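*Asks:* Attaching a predicted model along with its sequence, questions to come.
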Amino acid sequence: MTVTLRYGDMEVRWGLPVSAIHVQDILDRMNVQSGREIEFMFSKYDMIDMPANILDKWHKADIYKLNVFADCFQRLEDHQKAGFKSVLMRNPESSIDDMIAMTYGIDCVPVYPAKNYAELGEIAVENEMLPEIEECSDAVIGLLDYEKVGKLLAERDNGLFVDGYYCMPDSYEEPDISLTIEVPDKRFFRVLVSPSATTTDQAQWFNLPEDIRRLRAYSAEHNSTPEQMYITEVEAVLPNITDAAYYEAYWVEDMIALSEQLAGMRKSDVVKLKAVMETENIQTFSGAREAIDSLNEYEFDSMVQDESQYGKVYACRVFPTNFDWSILENCDMNDFGKQVLARKHGELTEYGVLSGKGQKLYTTLTAESETMEEAEKLTEDEAEAEDESEAMSMGGMT
């Protein structure tokens, strides 16, 4: 399902469910500093299986619970979705916990394939769903008006027609269940490992770095090491990891070592690393490890989400306190932010704004520094021209 997510001023449309590891990446992209609660909205264009009375409205939920709901909902068959929709229509104020419970208990809601009263009436007669017709002869039953029978049944059951089905939502009873919501804290990779390419039926999932010991024990059971095992699938919290990573000779060792490095880093530095990987197009585990060593050469601000915002923050931090701000009232701050960021060799990423390597985001730009750069470039050009002239002269002498 596609859901619109919102946190503060940040809005994104995202397809759920995803791996729990990727949920953390969504929070990083939305700059959720603490907690897990976000706002979400089902769109009428994306979620036709949801009742109209909850569409295009903002709701709040733990994003991990929302992800669990999406996973449970996608497993439902069409008739179960119709039953779910009917219960939600009767209970539009349901929380995400209630909705998860509905997916587990929806089979207690009777659902019949009927689009209208006539089709329902025919089903009611065939299955003797009304006591009034139980003792009727076949001759009498043949004279019944199915539409009237169906309408009578629907009125008694307080039923609803939903997406080609007749549902009885009043029969719903909340199941007595206890759910454990998986919230990865220091998990950065999830790998599906088997002893060999021919024994994938024995494959097991491992979370790195927390399951490293278990992975080594599993490998030892098969007289092997993690590096020699067959890895079927990899889920990474880092962006840009592509197939190029798996062609490197020591990619498994690099992945394990990288997971341990990430576990020892502050959350803000992990997010900064993601921004660097996006900007520098780093696609391998070894490349990510090298980027960690140079993180201090970049400046990063996760609070900035667009060029206009960067321009405003830059002006507030760099301009003097007695600056006449009325001058900027009609200024295009988006263009201003772009110009400054370009001079900083920076880039706006999915995680925030990142400076160029060796640059600072919020330092003064001066014409003098630009002139010096141009002068240095001119000197280099003059030196090259002089070398060429000298080479030509020497060529003429021979």
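*Replies:* Arrived safely, thanks for sending.
*Asks:* Every contact and neighbour count from this point should use C-alpha atoms.
*Replies:* Fine.
*Asks:* Quick check: residue 277 touching residue 290?
*Replies:* No - assessed by Cα atoms under 8 Å, residue 277 is found out of contact with residue 290, at 10.4 Å.
*Asks:* ok, these two, which is more surrounded?
*Replies:* For residue 277 versus residue 290, neighbours defined as other Cα atoms under 10 Å are more numerous around residue 277 (22 against 13).
*Asks:* How about the helix or strand containing the more buried one, which residues are buried there?
*Replies:* Using DSSP states H and E, residue 277 falls within helix 267-280. By 16 or more other Cα atoms under 10 Å, the buried positions in helix 267-280 come out as 270, 271, 272, 273, 274, 275, 276, 277, 278, 279.
*Asks:* From residue 21, how far off is the nearest residue in space to residue 236 that is not next to it in sequence?
*Replies:* Distances taken as Cα to Cα, 6 or more residues apart in numbering place residue 189 nearest to residue 236, at 4.6 Å, with adjacent residues excluded. Using Cα to Cα, to the nearest Å, one obtains 7 Å as the distance from residue 189 to residue 21.
*Asks:* what does residue 63 give?
*Replies:* Taking Cα to Cα, one finds residue 63 at 12 Å from residue 21.
*Asks:* now swap in residue 123 and tell me
*Replies:* From residue 123 to residue 21 the distance is 47 Å (Cα to Cα).
*Asks:* same deal with residue 41?
*Replies:* Per Cα to Cα, residue 41 is found 22 Å from residue 21.
*Asks:* who has more neighbours, these two?
*Replies:* Between residue 41 and residue 21, residue 21 has the larger neighbour count (other Cα under 10 Å), namely 22 against 19.
*Asks:* Next one for the comparison:
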Amino acid sequence: MTADGASDRELLARVFLSRVLEPGDEVAGRWVRELGAVETARVLRKGVPQLAGVTDKRWAGLLTRAQEADAERDLGLAREAGVRFVIPGDTEWSAQLDDLGDARPVGLWVRGRPSLRMWALRSVAVVGARACTEYGAHMAATLGAGLAERGWVVVSGGAYGVDGAAHRGALGAGGATVAVLASGVDRPYPRGHTGLLNRIAEQGLVVGELPLGEHPTASRFIVRNRVIAALTTGTVVVEAAHRSGSLVTARAAQRLGRHTMGVPGPATSSLSAGVHELLRDDAVLVTDAAEVVELVGDMGELAPQRRGPVLPRDLLEPDARRVLAALPGRGAASADAVARGAQTTRDDAIARLYELRSLGYVERHGDGWRLTRQAMISVRDGRGGC
């Protein structure tokens, strides 16, 4: 038995399957669910009987892989590299991954010290365009830092652009972050992020479905995104064009019943077009970490109310504000006209006008009253003028 209670046979079978099967293969996932990992591995090693749901050509390809797979070797190499293989039934396995059904990983290779299960319980995915704008990088880094400061784990794909900015934001705030790779966890990709991914492994976690030495492919990037969506309580897309892979993550999150959020950008930006489409399809608009936490966090974790600056006229008593609002923007008005506009008596209007004069808002002009220059600016700003 392993330390986590899973049998050695189960562990070795799943290590073997991680080398033979492609991530996200739902047909193979059904075999594992119906036959179990040990029996599925046995059949693939023997080559008979041919399991249902695959062509002869595909079956032959799987058997070729099976002949080359060596689970003991893969586990040995992983131990030497400080990498562990977490499988369903382990205490570190995140039950959130079970929501993927037959597309659930057979296991995850994990590099780093923290518990994957514990970190997944309070995590948010921040994803977006690789070729992001300065605005996108700024928003991703700000979100990453803000979420980390609030005790949330930032999960992303380790790529250039938004992913890297989100990871750096979390690390810069001294927080927790997880990179989910489409390659072996010993093969940092992209190469330019080798230093970043090594730092993530030291301070957080680097995880992946593929065994050590495996390289990413276009299809592996796409299926990797379902793991990001499943591991987290919600996904935030910062920038994404219409065909962005980050939208795959968001759609997967929606199918799994996770929160899906988008950060808006300029209406003229093609890199925000995918996000805006997502927002039209029931994703929630967010602009900072507080708004994200309000959605994914516990009851009472509310974002502060947004409001404009407090103007001096806001500090006036309601009756005085009504009298001030009754004065015309240009020219003077009689006390009677002001009283009618403020819906009060003439005596009350006059009393309020003298009060406003002492505060510098109005001045006498013959038999009438008019706004001072200070009041004109205050009233204009208060009414949203430009």
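*Replies:* Alright, I've got the coordinates. No experiment lies behind these values; they were computed from the predicted model shown.
*Asks:* Quick TM-score on the pair, please.
*Replies:* Once superposed, the chains reach a TM-score of 0.20 (TM-score structural alignment, normalised by the length of structure 2), with 130 aligned residues with a Cα RMSD of 6.8 Å.
*Asks:* give me every residue that touches residue 205 of structure 1.
*Replies:* By Cα atoms under 8 Å, 6 or more residues apart in numbering, residue 205 of structure 1 lies in contact with 190, 191, 192, 193.
*Asks:* would it count as being in a strand?
*Replies:* Yes - under DSSP: H, G, I helix; E, B strand; the rest coil, residue 205 of structure 1 sits within a strand.
*Asks:* The stretch 201-350 of structure 1: strands as residue ranges?
*Replies:* Assigned by DSSP state E, counting those that start in this stretch, the strands in the stretch 201-350 of structure 1 fall at 204-208, 230-236, 300-301, 347-349.
*Asks:* Please disregard the earlier target; I meant the stretch 101-250 of structure 2.
*Replies:* Under DSSP E, counting those that start in this stretch, the stretch 101-250 of structure 2 gives strands at 108-111, 123-127, 153-156, 177-181, 205-208, 234-237.
*Asks:* pretty sure residue 125 of structure 2 contacts residue 162?
*Replies:* No - between residue 125 of structure 2 and residue 162 there is no contact under Cα under 8 Å: 11.2 Å.
*Asks:* Within the helices and strands, which one has residue 42 of structure 2?
*Replies:* Using DSSP H and E, residue 42 of structure 2 falls within helix 37-46.
*Asks:* Okay, buried residues for that helix please.
*Replies:* Neighbour-count burial for helix 37-46 of structure 2 flags 37, 38, 40, 41, 43, 44, 45 (criterion: 16+ other Cα under 10 Å).
*Asks:* do the same with stretch 251-264 of structure 1
*Replies:* Residues of stretch 251-264 of structure 1 classed as buried: 251, 252, 254, 255, 256, 257, 258, 259, 260, 262, 263 (neighbour count, 16+ other Cα under 10 Å).
*Asks:* any chance of those residues in JSON lines, with distance to residue 90 of structure 1 too?
*Replies:* Supplementary listing: these in JSON lines, determined by distance: Cα to Cα, whole Å:
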{"residue": "251", "distance to residue 90 of structure 1": "53"}
{"residue": "252", "distance to residue 90 of structure 1": "52"}
{"residue": "254", "distance to residue 90 of structure 1": "53"}
{"residue": "255", "distance to residue 90 of structure 1": "49"}
{"residue": "256", "distance to residue 90 of structure 1": "50"}
{"residue": "257", "distance to residue 90 of structure 1": "52"}
{"residue": "258", "distance to residue 90 of structure 1": "50"}
{"residue": "259", "distance to residue 90 of structure 1": "47"}
{"residue": "260", "distance to residue 90 of structure 1": "49"}
{"residue": "262", "distance to residue 90 of structure 1": "47"}
{"residue": "263", "distance to residue 90 of structure 1": "46"}
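*Asks:* Specify which member of those is nearest to residue 71 of structure 1.
*Replies:* When the buried residues of stretch 251-264 of structure 1 are ranked by distance to residue 71 of structure 1 (Cα to Cα), residue 259 comes first, at 26.7 Å.
*Asks:* Give me the distance between the closest one and residue 290 of structure 1.
*Replies:* From residue 259 of structure 1 across to residue 290 of structure 1, the span is 13 Å (Cα to Cα).
*Asks:* Residue 3 of structure 1 too?
*Replies:* For residue 3 of structure 1, the distance to residue 290 of structure 1 - Cα to Cα - is 36 Å.
*Asks:* Could you do residue 341 of structure 1 as well?
*Replies:* Residue 341 of structure 1 sits at a distance of 25 Å from residue 290 of structure 1 (criterion: Cα to Cα).
*Asks:* cool, residue 193 of structure 1 as well?
*Replies:* Distance from residue 193 of structure 1 to residue 290 of structure 1, counting by Cα to Cα: 26 Å.
*Asks:* Make CSV out of the strands of the stretch 201-350 of structure 1 and add distance to residue 167 of structure 1.
*Replies:* Compiled in CSV, the strands of the stretch 201-350 of structure 1 are given as follows (distance: least, Cα to Cα, whole Å):
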stretch, distance to residue 167 of structure 1
strand 204-208, 40
strand 230-236, 40
strand 300-301, 52
strand 347-349, 47
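*Asks:* I'd like to know which of those strands lies nearest to residue 386 of structure 1.
*Replies:* Closest to residue 386 of structure 1 of the strands of the stretch 201-350 of structure 1, according to Cα to Cα: strand 347-349, at 37.2 Å.
*Asks:* helices or strands up against the closest one?
*Replies:* helix 267-280, strand 352-354 (3 or more Cα pairs under 8 Å, 6 or more residues apart in numbering; DSSP states H and E).
*Asks:* would a markdown table of those with distance to residue 214 of structure 1 be doable?
*Replies:* A markdown table is the format used below for those (distance: least, Cα to Cα, whole Å):
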| stretch | distance to residue 214 of structure 1 |
| --- | --- |
| helix 267-280 | 25 |
| strand 352-354 | 36 |
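*Asks:* and residue 307 of structure 1, which of these is closest to it?
*Replies:* Across these, closest to residue 307 of structure 1 is strand 352-354 (Cα to Cα), at 8.6 Å.
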